[in-house]
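K.L.:
Okay, sequence plus prediction incoming.
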Amino acid sequence: IVKEGISLCREKHKPVVFHIEEITQPLGHSTSGSHERYKSPERLQWEQDFDPIKKFKTWIDENRIASLSELEEVEKRADNDAMKAKQRAWENFTEPIKKERDALIKIIETRSCKCKREHIDKVGLIANDLKQILNPIRKDIFSASKKILRHVCMDCTIRKQLQNDLHQWLERNYADAHLRYSSNLYIETSKSLLKVKPEPPIFKNEVIQVPGREIIRDNWDVQLQKHKNLVIFGEDVGFIGGVNQTYEGLQKKYGELRVSDTGIREATILGQGIGLALRGIRPVVEIQYFDYLLYALQTLSDDLATLLYRTNGQQKAPVIITTRGHRLEGIWHSGSPLSMVINSIRGVYVAVPRNMTQAAGFYNTLLESDDSALVIEPLNGYRLKENKPENIGEYKIPFGVPEIMKPGNDITLITYGSNVRIAQEAVEQLQEFGVSVELIDVQTLLPFDIHKIILESIKKTNKIAFFDEDVPGGATSYMMQKVLEEQGAFAYLDAEPITITAKEHRPAYSTDGDYFSNPNAEDVFENIYSLMHRYNPSKFPQIF
């Protein structure tokens, strides 16, 4: 049976599955676990009796390929070689760490004083403890260096020099540690998405308006012509041209191998994309609706998002994942679990375009890079009319660069995706009541505002509101942390920051269900006006 299967696989190129009923397991699930704990004595004895290495040794002897004494000599040499290799590997691992430890100790030994206040040389004690560690790891050294830094006596005559030397040591070694432990989460070469030169869409003087889905369709048409290794696949993508007709006619034009349908199996759709990308194909993987992405989240998080990082930049899989979400009535196609996704797939960029023109620009940017990304098209935007760019397939929208949709002076409103249109409606309503809102579309959540455009806005308005349709504490909290903590915008606020979000549950059915589940223009108006009233009640009297 085995020979027949192997022959079928090699000669006919058909996949073959062998069901192996008995197999030995010399180790447990991990090297830290013991399989003796959960196997019966009979099973353990069976594994010893049928140890494949022992069986192979017997087979070699019985077939007179080599004698038992010759095989024992081979085993001895192999054991000796393995021990030497193990020792060399251990030395190669430990010697650089010991040199880092010695460099730190040398800095400490330049001082020659005891703490006058505590009458004890705490710095010396920490350094001596570090010296005594036979095989230190970097954790030991960094921990000791930080403790030493905090215990440098204020009375020490060489305090400033010692602190300066310690700071330099930490800075230098933290830079090395970053390369060793935290680099290559995203592409860092010239093929980085962040290094693609932006190119704006160009519009003719005579405006041509088309449904948004036609912009996506025509953009893919250009890209399929340009990139011969580009393939697009997903549920209903091929024959019917996608559930929103964004691939209309493309299968007929480019064939079933390049624009194809799949079964309802999100995890393996993404798996196909990863495999193809590893082999030099440029796959566009469609997950039909954003909340269906959850079925592929483990593969996306564990495999794709970590690939570049866990191989230290040696392997890449530039997969473009396209989906659609936001603002559809009912439970199943309206989930917006942005916070769950962006906190699970660091290593994959996430774009949240407000319309199809922006979405197409993100796809064009991605195809010029080796990064992978998730692009969430606004589900209610396919039939909305948009101005058609003249340079379809050529313009490129940069990632990580928010766009100021409307300048304002009183408060900064941050949002993205389908929420932008709702925000624009609310901004107009607020204008009638004297509130000048600066509306900013972040455009991408990963990366987020790499040029600190939002910070500059807050320096002007001194107030901030974050608005989306994720759950409370979701993506709005993520944006708040980015802006207030990372960008340091908290210092410029004159009022508390606020978030405007959906309810904790999925949207209820019908238009009314959506209205009372997701934030609407009235919610945005009331939250922002209430904040302005608390800030300046005389200028903005209470109206609720």
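P.N.:
Happy to help now that I have it.
K.L.:
going forward, measure contacts and count neighbours with C-alpha atoms only.
P.N.:
Noted.
K.L.:
Determine the set of other helices and strands touching the helix or strand harbouring Lys459.
P.N.:
Assessed by DSSP states H and E, Lys459 sits inside helix 453-461. Applying 3 or more CA pairs under 8 Å, 6 or more residues apart in numbering; DSSP states H and E, we find helix 453-461 packed against strand 411-415.
K.L.:
adding another structure so you can compare the two:
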Amino acid sequence: MPRMTMIEAIRSAIDVSMERDDNVVVFGEDVGYFGGVFRCTQGLQRKYGRTRCFDTPISELGIVGAAIGMAAYGLRPCVEVQFADYVYPAYDQLVSEAARIRYRSNGQFTCPMVVRMPAGGGIFGGQTHSQSPEALFTHVCGLKVAVPSNPYDAKGLLIAAIEDPDPVIFLEPKRLYNGPFDGHHDRPVTPWSKHDLGEVPEGHFTVPLGSAAVRREGKDLTVLAYGTMVHVAQAAAEEVGIDAEIIDLRTLLPLDLEAIVASVKKTGRCVVVHEATLTSGFGAELAALVQEHCFFHLEAPIARVTGWDTPYPHAQEWDYFPGPKRVGEALLATMEA
């Protein structure tokens, strides 16, 4: 099997989907001729033509609104919002239209569309290019939310999202775009060489939405994470010498509650890690669910390690991120509680 970066895996997923289904269309700002700001759609316009892969004006409202109309009509748009930070003008369309079409029409219409968005930090983009808005979408009934942590899952989840009959928000961690993130560092490091990348099958395959993965088995405590933080959690557990079980959620909606409950009941302790801000972050929902379903198995309070509750300047990006030091301290404190 070939080895791919996450960018290459995403491009392969879209290519496979467009080849299999003529109803799949791709559009967004600079995604056609230029191939996207991160080159995730590079070469697709040349291969499939300007009617299936094309550029749009700088209007997230227009991109998402057009995609909703196309999806209701019978197409399967896979659109790109250049940065997750730019999605807010289109939020009303996603909440009031995309998420509700199936329910408002009593099943007569569906909205099979994907909104891809680079999310999180890693490029020194500060508060205008590095936000992690997943909790804004997990609160909306009718949307599905996926966050891959590696190229294999990125391809499999994206194909599954494109084939899904309902709207999917697909958040792509920018720090993982060009190679596996070395979670042992609190600062940028050179990406690993190409031969160290994970294998990704050619052709069609899917990773089911709603299925978590155990990235590291353990018996001391459970770490719930997604995206970049999966790698950070693994590094932290290794550095402090705790036998932690790392659960990669992969999709936040639908959530694999069964996998979470099974792990926490086994370990009796739980630490939640995410890059987004603490207050009302998705970690609060995870903590509530663990408390509701695993209360009599818990040996310590549930801990959360997150980003700051404040915008941050570009230069402080790597202090804002939960790194192995902060996560490791939370693991030790939870074990000692």
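P.N.:
Right, received. Where do you want to start? Quantities reported herein were computed from a predicted structural model and do not represent experimental measurements.
K.L.:
where does the TM-score land?
P.N.:
Put the two chains on top of each other and the TM-score (TM-score structural alignment, normalised by the length of structure 2) is 0.90; 318 aligned residues with a CA RMSD of 1.5 Å.
K.L.:
Check which helices and strands the following helix or strand past the helix holding Lys459 of structure 1 is in contact with.
P.N.:
Using DSSP H and E, the helix or strand that follows helix 453-461 of structure 1 in sequence is strand 464-467. Other helices and strands packing on strand 464-467 of structure 1, by 3+ CA pairs under 8 Å, 6+ apart, are strand 411-415, helix 475-480, strand 498-500.
K.L.:
ranking these by burial, who's on top?
P.N.:
For these, average neighbour numbers computed from mean count of other CA atoms under 10 Å are highest in strand 411-415, which has a mean of 26.
K.L.:
In structure 2, which residues correspond to the helix holding Lys459 of structure 1?
P.N.:
Structural correspondence for helix 453-461 of structure 1: residues 259-267 of structure 2, per TM-score structural alignment.
K.L.:
And for stretch 223-232 of structure 1?
P.N.:
Using TM-score structural alignment, the match for stretch 223-232 of structure 1 in structure 2 runs over residues 17-26.
K.L.:
which ones are touching Leu484 of structure 1?
P.N.:
Under the criterion of CA atoms under 8 Å, 6 or more residues apart in numbering, the neighbours of Leu484 of structure 1 are Phe490.
K.L.:
which other helices and strands contact the strand or helix carrying Met18 of structure 2?
P.N.:
In this structure, Met18 of structure 2 is located in helix 6-20 according to DSSP H and E. Counting contacts by 3+ CA pairs under 8 Å, 6+ apart, helix 6-20 of structure 2 packs against strand 24-28, helix 151-163.
K.L.:
ok so, going back, what are the buried residues along the helix holding Lys459 of structure 1?
P.N.:
Ile453, Ile454, Leu455, Ser457, Ile458, Lys459, Lys460, Thr461 (16 or more other CA atoms under 10 Å).
K.L.:
now do stretch 237-248 of structure 2
P.N.:
Neighbour-count burial for stretch 237-248 of structure 2 flags Ala237, Ile242, Asp243, Ala244, Glu245, Ile246, Ile247, Asp248 (criterion: 16+ other CA under 10 Å).
K.L.:
And the fourth one, what's its match in structure 1?
P.N.:
Superposed on structure 1 with TM-score structural alignment, Ala244 of structure 2 falls opposite Val437.
K.L.:
Could you check how far its match is from Ile500 of structure 1?
P.N.:
15 Å (CA to CA, to the nearest Å).
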